[in-house]
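**Student:** no letters, just coordinates:
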């Protein structure tokens, strides 16, 4: 068995590269690994959440457009935590407040309905996209954190050269390998975060578009009913 080959294999293993690294590089690596774990946890949970939300929103809207009694539908869906249900509830509540008096300001009611449901849509989109900023941060910062670990590792390699007064590959290689490993971990954390951020942003935009379409349709329904009010 070739002892040189075994030494190189051990040196190039991720565990060995971590254990041999300077404490600063170790902190960088640990931070990036934790960021990667956090990123994947967000990716898995957010993906399931967006998929479930869009499916349940589509079902809610199909049921809504089939109903003939908006008040009964509102009572049945009062406890729903769907974005569509909350936008719907905001419209119903504003409708009741605006039409409670003896005289009805039709133009003012229409404007308040649009404002109320628009605010509800904005709040739902903000709540849904709450964790996307974490993905954006990891995607933009992780490569630079890994680069910091790389620079630090290369500086350590130059220090080793000066101390040993020897510029052979055996002296330089370990520090450079550790440094490059830090960059690799940074990219491993950043690339999925960037891809997921772009994908989920598209998904949130589609949810927002769906909520706006529903709000516009509901606003039109209430506007027609407003014309029938005496």
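**Tutor:** Received the coordinates, thanks. These numbers were taken from a predicted model, which means no experiment stands behind them. Residues are numbered from 1 along each chain as shown.
**Student:** for the rest of this, base every contact and every neighbour count on C-alpha atoms.
**Tutor:** Noted.
**Student:** now the residue nearest the centre of the chain: closest residue in space that isn't a chain neighbour?
**Tutor:** Geometric centre of the chain, nearest residue: residue 132, 2.4 Å, by CA atoms, centre = their mean. Spatial nearest neighbour of residue 132, excluding adjacent residues (CA to CA, 6 or more residues apart in numbering): residue 197 at 6.2 Å.
**Student:** structure B:
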């Protein structure tokens, strides 16, 4: 059996078998990628929550639909601005359709509701992108680490058989380097699990704001818009 350099944890890793090192390298990549997603999503969700909350409040307090759309349109990268734009676009298509005003009035609610639902779904799909990788890390990392441990222990026992010695000094280094992969797997999985659940809760709060805005938008259109004097979003 190879002797592990006497330099602590890093020496243990450098002295590990190629299979164990490959598992550790994979876990390291998973950890770096998951932390990148965590930081990015925290920033994105906090910004989306702030924009959605402030935008919904401004829209609700506006005196009319046009003023409300103008208020949320100040931030072009806001989810509410894109949802409002989708709603206005759908309304204008219906307004320009070759049909009677009475028929348009019957269709406006369903048409807008579908357009707003699609816009909300599109925003949520964009926001939730890459979250599945965190779930994958949370579920797979411990098993990947366990695989590295099993591989390392197999190698350790094989080396014991070749050396024909079961002394603790011979067995312990191989087993310890094998167990480190399980520990690293847990180090990858635990933060990913916590972050995934926390980010899902944040996304749920954003979703609530988006759905509330879509409902408020539809209600205002039904109350305020008359054919021939439709909503106009300035800018």
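**Tutor:** That came in fine, so what should we check first? Note that this is a predicted model, so its numbers are computed, not measured.
**Student:** what's the TM-score here?
**Tutor:** TM-score for the superposed pair, counting by TM-score structural alignment, normalised by the length of structure 1: 0.89. Supporting figures: 222 aligned residues with a CA RMSD of 2.2 Å.
**Student:** what does the residue nearest to residue 132 of structure 1 align to in structure 2?
**Tutor:** Matched to structure 2 by TM-score structural alignment, residue 197 of structure 1 sits across from residue 196.
**Student:** the host helix or strand of that match - contacts with which helices or strands?
**Tutor:** Element membership of residue 196 of structure 2, judged by DSSP states H and E, is helix 168-224. Where contact means 3 or more CA pairs under 8 Å, 6 or more residues apart in numbering; DSSP states H and E, helix 168-224 of structure 2 is packed against helix 8-14, helix 18-61, helix 65-72, helix 79-96, helix 101-128, helix 131-163.
**Student:** want to try a markdown table for these, with distance to residue 178 of structure 2 as columns?
**Tutor:** Converted to a markdown table, those look like this (distance: least, CA to CA, whole Å):
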| stretch | distance to residue 178 of structure 2 |
| --- | --- |
| helix 8-14 | 9 |
| helix 18-61 | 7 |
| helix 65-72 | 56 |
| helix 79-96 | 48 |
| helix 101-128 | 36 |
| helix 131-163 | 4 |
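**Student:** next one: the helix holding residue 196 of structure 2 to chain centre, how far?
**Tutor:** 7 Å (CA atoms, centre = their mean, to the nearest Å).
**Student:** same thing with stretch 127-142 of structure 2?
**Tutor:** 8 Å.
**Student:** what of stretch 88-99 of structure 2?
**Tutor:** On CA atoms, centre = their mean, the centre of stretch 88-99 of structure 2 falls 35 Å from the chain's centre.
**Student:** would you mark the buried spots in that stretch?
**Tutor:** 88, 89, 90, 91, 94, 95 (16 or more other CA atoms under 10 Å).
**Student:** same question for stretch 209-219 of structure 2.
**Tutor:** 209, 210, 211, 213, 214, 216, 217, 218.
**Student:** format these as CSV; extra columns: distance to residue 44 of structure 2.
**Tutor:** Formatted as CSV, the buried residues of stretch 209-219 of structure 2 follow (distance: CA to CA, whole Å):
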residue, distance to residue 44 of structure 2
209, 15
210, 15
211, 18
213, 19
214, 21
216, 24
217, 24
218, 27
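**Student:** and residue 146 of structure 2, what does it touch?
**Tutor:** 181, 182, 185 (CA atoms under 8 Å, 6 or more residues apart in numbering).
**Student:** alignment lookup: it to structure 1.
**Tutor:** By TM-score structural alignment, residue 146 of structure 2 lines up with residue 147.
**Student:** could you do residue 22 of structure 2 as well?
**Tutor:** Residue 22 of structure 2 maps onto residue 27 in structure 1, by TM-score structural alignment.
**Student:** and for residue 35 of structure 2?
**Tutor:** Using TM-score structural alignment, residue 35 of structure 2 pairs with residue 40 in structure 1.
**Student:** that match: neighbouring residues, count only.
**Tutor:** The number of residues packed near residue 40 of structure 1 is 17, by other CA atoms under 10 Å.
**Student:** equivalent analysis for the one 4 residues further on, please.
**Tutor:** Number of residues near residue 44 of structure 1 (other CA under 10 Å) recorded here: 11.
**Student:** ditto for the one 4 residues further on
**Tutor:** Other residues near residue 48 of structure 1 number 11, with proximity taken as other CA under 10 Å.
**Student:** from residue 162 of structure 1, how far out is it?
**Tutor:** Going from residue 48 of structure 1 to residue 162 of structure 1 by CA to CA, to the nearest Å gives 54 Å.
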